[in-house]
Each structure stands twice: as structure tokens, then as C-alpha cells.
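[1] Sequence first, then the predicted structure, then my questions.
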Amino acid sequence: MEPIPVVRFEPPAVRVVDQSLLPAEERWIELRTLEQLEEAIRSLRVRGAPLLGVCGATGVAIAAGVDASDAGIRSAAERVGRVRPTAVELESGARACAEAILGLPEGERAGAAWRFCGEYLARRQEEDRRLAEQGVPVLRPGAVLTHCNTGSLATAGLGTALGVIRLAFARGMVERCYVTETRPLLQGARLTMWELERSGIPAVLLPDTAAAALLASGAVSTVITGADRIARNGDTANKVGTLQLALAAARFGVPFVIAAPRSTFDPACPAGSAIPIEQRESSEVGGWGACRWTVPGAAAFNPAFDVTPADLIAAFVTEQGVIRPPFEVTVPAFLEQSREGAPA
């Protein structure tokens, strides 16, 4: 079982699959400047917390080819880390790459940064494999429900939640995967369904608004999603709509599981109330592309993420093991034991 290729390093550029065009078109785009990378992140041509960590490191590598001074490297790391504020790995990936090369002579920094990116990606892919192994025993046999996209398109590896699902299906534990559309940008309908089809896993698409009814029906054995930032107390930010899934799962007695690497945990964040939530344009809610289905100029509430309180979560699956409640005790203990403040 191999990852779907989504990123290639070709110094001084990086090539990525343009996720905004899937599933209609599989197009690779070349990013040569920090401005191009920022636009690709902001417009969700590349997305997914772990893959954004790779992109953060790549931004520093691109910038080092233009200005390898201490000030230039630090400025690039800070700049790319701010493009999307909720996902902790974008900032930590950029910072880790900068820290890895700042002690080197300026003439060696760009090459070292690109090597760091390759090593970072290889480590991410290995983390996905270990995370999937940890996660399979956590799932109840039967059908699973997932939200947004957590596969290769989100991590450049097997995926987090979707990686667990893929391995569990291969071992006969998952019979089908239910997928929310994930409004308003349809990452579930466009991206997760595309990945499941390529993986040969039976998939059923549903509107976000039908998720509670599905859970009430008893058809789902486990809900499993990814995460963009996990606070020290276990509160978790993920794609908007995750909170309502967790609430419905709790009401109907279905375990709600988060699958995320260690790097998604933010030791400096005490609780969900401290997680910055990205607010996106109203135009994303009122239509798709040139097709508009509401009145011109309609205002919209369009947060990219919401925060699920820790008491709604049954377990965190990481590449280093499974964390269970009480999270106010077990998450800090996990962070202390792993001692991996940021990817390096």
C-alpha cells in the first residue's frame, strides 16, 4: 500500500498536484517563488495540516535560494507560517527548516534546505505508516464515517484518518467509508472520494446535513477524522463541521476518534479557546466558481475550522501510540514523553 504521489522536489522549485482542480483534472503545478507558494496555500491548491508542514519547509528552501542571510531565512519562515494560522504544522515546518540551516555558511543553506525537505517528507511518510498501524485496532469493525480529506492529498503519505481506513479495509475490518461533502469547498466530495476510488474502497457520499441522521441509523461503527491543531487539554481544531459530527456521535454512542501525528499537538496552546480560527471569504459559501446560487454580495459566516472539546473525543491515534482520556492528564504526559516540540 503506497501513497498517492502529490509533491515532488525539483530545486529550485517544487511541483504539487493542484487540489483545487480535482477530481475533474489531475494537474501538476510548479512553484518557484515564495509568492507562488503562498498563493497555492491560500487558495487551497495545496492543503492538509501535515502537507502544509512540508510546504512550510519548502517555502524556506525556495527563499534561501534568493536570500540566504539570517534575516532573509527568518523572515521567510515567519511569512509562510502566517499564510494559514490554524494549522500548527505550516509554521512549525517552516521554523524547523530555518533552524536546521541557520548555523551553516550562507552558500550552503539553500542546498541544505532542500535536503531537509526531502528528509522531512520521508519522515512524514513513515509516520503515516506507523500511525495507520496504531489506528486499526481502535476502529470498531463495520463502516466508518470521515470528514474532509485526510489522505495522501493532505499528508503526502498514506494519510492520517484515511490512512487508518485504508489499512483497516485491507485487513477486512472496514466494509465501507461514508464521506461528508465537507462544505463549502467540498474536500470530501472532490478529494476523499477520489482517493477512495483509487484505493478500491467502497465509498458513500452524503451531505454534511445528513451526518446526524446517518449516525442515528446505526450504520456507522466509528467516526474518524484528522486535526489541524490539538491543544494541551485535548481540544482539537479541524475542518469546520467536525464539531457537529462529534456532538452527534456522542448522542448516538458512536466513538469519535482523531488521527493526527505528534507534530499536530501544540504544547504552547493550553486549550481550544486559544486556537486562532481562519475566516474565509463569503464568496466561497454563495456558489462554486462562476456558478452562484445566492443573492449578489450576500454576507456569510465562513470559518475554515471549528474546535471540538476534548470530552467529545474517544481517542487520539498518533504514530507514537494511542492517547485516551482523561486528556488533561494523558496529553501533557504524551507531550513530555515524546519531547518533540516541533518537527526537525
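    Arrived safely, thanks for sending. Just so you know, these numbers come straight off a predicted model, no measurement behind them. Numbers count the residues shown, from 1 in each chain.
[2] Please make it C-alpha for all contacts and neighbour counts, starting now.
    OK.
[3] From residue 40, how far out is the residue lying closest to residue 5 once chain neighbours are set aside?
    In space, and not counting its chain neighbours, residue 5 is closest to residue 156: 6.7 Å by C-alpha to C-alpha, 6 or more residues apart in numbering. Going from residue 156 to residue 40 by C-alpha to C-alpha, to the nearest Å gives 16 Å.
[4] Settle it for me: which of the two has more neighbours?
    Neighbours were counted for residue 156 and for residue 40 using other C-alpha atoms under 10 Å; residue 156 has more, 26 against 20.
[5] tell me the contacts of the more buried one?
    The contact partners of residue 156, by C-alpha atoms under 8 Å, 6 or more residues apart in numbering, come to 3-7, 50-51, 121, 124-125.
[6] since we're on the nearest residue to residue 64 once chain neighbours are set aside, how many residues are nearby?
    Closest residue in space to residue 64, ignoring its immediate chain neighbours: residue 110 at 4.8 Å, by C-alpha to C-alpha, 6+ apart. As a burial measure, residue 110 scores 24 neighbours (other C-alpha under 10 Å).
[7] tell me the SS of residue 110?
    Using DSSP: H, G, I helix; E, B strand; the rest coil, the structure places residue 110 in helix.
[8] Distance check, the residue nearest to residue 5 against residue 118.
    According to C-alpha to C-alpha, residue 156 and residue 118 sit 12 Å apart.
[9] still on that earlier bit, take the contacts of residue 156 and keep only those in strands.
    residue 7 (DSSP state E).
[10] ok, the residue lying closest to residue 292 once chain neighbours are set aside - how many residues close by?
    The shortest distance from residue 292 to any non-neighbouring residue, by C-alpha to C-alpha, 6+ apart, is to residue 286 (5.9 Å). Taking other C-alpha under 10 Å as the criterion, the count of residues near residue 286 is 19.
[11] Structure two is appended below for comparative analysis:
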Amino acid sequence: MPTSLNWDDGEIITVDQRRLPHEYRTVHLRTVDDVIDAIQTLTVRGAPAIGLAGALGVALAAARHPADRAAVHAAAERLAAARPTAVNLRWAVDRALRRLSEGPGAVLDEALTMLREDGEVNRLAARRAADLVSSLGGPGALRLLTHCNTGRFATAAGGTALGAILDLAERGRVAEVLVDETRPLLQGSRLTAWELDEAKVPYRICVDSAAPAAMARGMVDCVLVGADRITAAGDVANKIGTYGLAVAAARHGIPFVVVAPESTWDRTIAQGSDIVVEERAGHEVTVFGGAAVAPAGARVFNPAFDVTPAELITAIVSEQHTVRG
């Protein structure tokens, strides 16, 4: 199974997601600062992937400071704070850090265990979600819609919602996938379309605002998305634009399915309004392809995520459970 994160001789090797689809390029992360920069600049993105990068970052810190636990804890806190919304980052950093008393080798072993586990977790969640979508969608080939990127670039391998789509495609159950471009940074048209093209799954790209129109025209049988944090109540934080899709899907009676690992659940948070939503720099909106597309000095509202309430979600599927709405 192709992977997007690897460990090799004291460094993290990952795909630079900013350069796709024009260039498939790997980068080598050798320090904690490298890892933090990669997470914040979206060189590495996707909740599971940034969690795994964070855990490997703790391993880098432990190797650099084998006799200074305080320094490793400080580095771990910086890693966990690199992006605030996705709970997987804190979860993975804390899990790696718990092995620190056993030495740097144990920290690395734990991070590599998480890396290996991720592929299996994704495979199980994808299969469970594909089974559910098959039962919801009837016997024929399905027209699916997805948002952002939830494939192997967002994880270590396989993917969550996109993993389920690829599983369905292997069963011959996919007629077409509508891929939201996912403004402002186009993770759908740059990354998801790239993965679907690689897998030879039929797809079309649509601008985000066209997705509700596609639903109204009967072009969508099911919506499949990932998640960055899920509350105890089942509210879901995911890439900005997800909430609007859920509203439109509810209006048209279309199943709306979230696929995410158990590590994405944050049961310490009661409801979606308690989630801290990251707001990113305005230039992501006002500059496109290196050219300004807004008046100089324009103010910008650029949340990276939104929150979809549980009542709009048909089901949340993990590697262990299917929670029906």
C-alpha cells in the first residue's frame, strides 16, 4: 500500500502536498522545527497524517535530547500546538511522549507502531464505511460526492472517506465521484483528483458552490467526508464547506457519512461549539496562483474548518464502530 510518511535513518520523509498535482516531490524533515513548519504550511496535512508527523517529531526530539526530558516535553508541546483543531495531533504526540521514560528508542518504536497501525485502521474503517454506503445506496453503481482530501495524503496509507470510495470502486460500485475543489487551497482538485486519477476511478471536479446544485439535480447518491475532531455529542469539525454540504444533503434526503479513525473522537468536548476552529492567513484567499485576486488590503474571513451538528449526519464510521445519526 503506498504511504505518504516514512522514517529513514533519523529523518521523516514525506510528500510535499503543496506541489501536487504538478510535481510529486518528497521532503526530508530532520528537526522539530522542520516538522512544525511542514504541518503549518500544509506540506503535511490531514488529521491522521499530521498526528503521525507529530509523533515522529517527538522521536526526533528524544533522539536529540536523550538526557533532557524537559526539552523533549517542550518540543512535544510545540508540536501539539502547531494546528489547533485536529485532535489527532495532540493524541499522537501524547502517545509517543508516554514512552519517553524508556528512552529515545522506545519513543521511536511507538511512533513507528502508530505509522504501521494507520494503514490497518484506515483499511478497516474504509471497508466498514463501504459496506454501509452499499446498503444505503441500493444495488447499482453509485454517484458519490466528497470534499477536501481524505486519501493516503491525509493519512499514512489508504485513507478514510476516500479509502471507502476506493473500496467501493474495487467492488464495481462507483459510477462517478464528484470532487469538490475545496477552496481556498484546492485540496480536492489537487490531491483527491490526483488519487482518483491514479486509481482510475471516474471523477469530475466541481466548484464547492456547485455541489448543492448537483444534489438538487439528482447527481449524488451519497456524500462521504472525513473529520478532524468529533465531539462526545457526535458533532464533527472538518474542512470548511462540510457544513454546507451536510445542510444540502439533508434538504435532498441524501446520506451524509463521515469516516474517521477512533483517534479523531474527542469525548472531552461535549459539543461542536466548544471546538477551537483555526483561522488561517488572508493571503490564502486573496492570492491565487501568485496573483492578487482581491483589492489590496481586503479583510478576509478564512476559517480552515467548520462544524457539522450530529443531527445532519447519517453515520460516523471508524475502524471499530458505526454510529448512526
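    Received the coordinates, thanks. Every value quoted in this text rests on a predicted model; they were computed, and no experiment measured them.
[12] hang on, the earlier thing: residue in structure 2 paired with the residue nearest to residue 64 of structure 1?
    Aligned by TM-score structural alignment, residue 110 of structure 1 pairs with residue 104 of structure 2.
[13] Pretty sure its match sits against residue 62.
    Yes: applying C-alpha atoms under 8 Å as the test, residue 104 of structure 2 and residue 62 come out as touching, 5.0 Å apart.
[14] May I ask which helix or strand encompasses the residue lying closest to residue 273 of structure 2 once chain neighbours are set aside?
    Among residues not flanking residue 273 of structure 2 along the chain, residue 307 sits closest, at 7.8 Å (C-alpha to C-alpha, 6+ apart). Taking DSSP states H and E as the definition, residue 307 of structure 2 sits inside strand 305-308.
[15] mean per-residue distance, that strand to structure 1?
    In the superposition against structure 1, strand 305-308 of structure 2 averages 0.2 Å from its aligned positions (mean C-alpha distance after the TM-score superposition for structure 1).
[16] contacts for that strand?
    With C-alpha under 8 Å, 6+ apart as the criterion, strand 305-308 of structure 2 contacts 85, 235-243, 246, 272-273, 277-279.
[17] Apply 10 Å and report the result again.
    Applying C-alpha atoms under 10 Å, 6 or more residues apart in numbering, the contact partners of strand 305-308 of structure 2 are 85-86, 227-230, 234-247, 271-280.
[18] Among the residues you listed, which are located in strands?
    Among the contacts of strand 305-308 of structure 2, the members falling in strands (DSSP E) are 229-230, 236-239.
[19] Quick check: of the residues you listed, which lies closest to residue 28 of structure 2?
    Nearest to residue 28 of structure 2 among those: residue 239, at 26.5 Å, using C-alpha to C-alpha.
[20] OK, contacts around the closest one?
    Residues counted as contacts of residue 239 of structure 2 (C-alpha under 10 Å, 6+ apart) are 46, 147-149, 182-183, 187, 225-228, 303-307.
[21] show me the contacts for the nearest residue to residue 236 of structure 2 once chain neighbours are set aside.
    The spatially closest residue to residue 236 of structure 2, leaving aside those adjacent along the chain, is residue 230, at 4.6 Å (C-alpha to C-alpha, 6+ apart). If a contact means C-alpha under 10 Å, 6+ apart, then residue 230 of structure 2 has 86-87, 236-238, 258, 260, 262-267, 269-272, 275, 307-310, 316 as its contacts.
[22] Inside helices: which ones of these?
    When DSSP state H defines the helices, the subset of these inside them is residue 87.
[23] Quick one, which of the contacts of residue 230 of structure 2 are buried?
    Using 16 or more other C-alpha atoms under 10 Å as the burial test, the contacts of residue 230 of structure 2 include 86-87, 236-238, 258, 260, 262-266, 269, 271-272, 275, 307-310, 316 as buried.
[24] Can you check which part of structure 1 stretch 6-14 of structure 2 sits on?
    Mapping stretch 6-14 of structure 2 onto structure 1 (TM-score structural alignment) gives residues 8-16.
[25] Return the distance of that stretch from the chain's centre.
    20 Å (C-alpha atoms, centre = their mean, to the nearest Å).
[26] Of the contacts of residue 156 of structure 1, which are reproduced in structure 2?
    Retained in structure 2 by both residues aligned by TM-score structural alignment, their matches' C-alpha atoms under 8 Å are the following of these: 5-7, 50-51, 121, 124-125.
[27] top of the residues you listed by neighbour count?
    residue 50 leads these on contacts (other C-alpha under 10 Å) with 34 neighbours.
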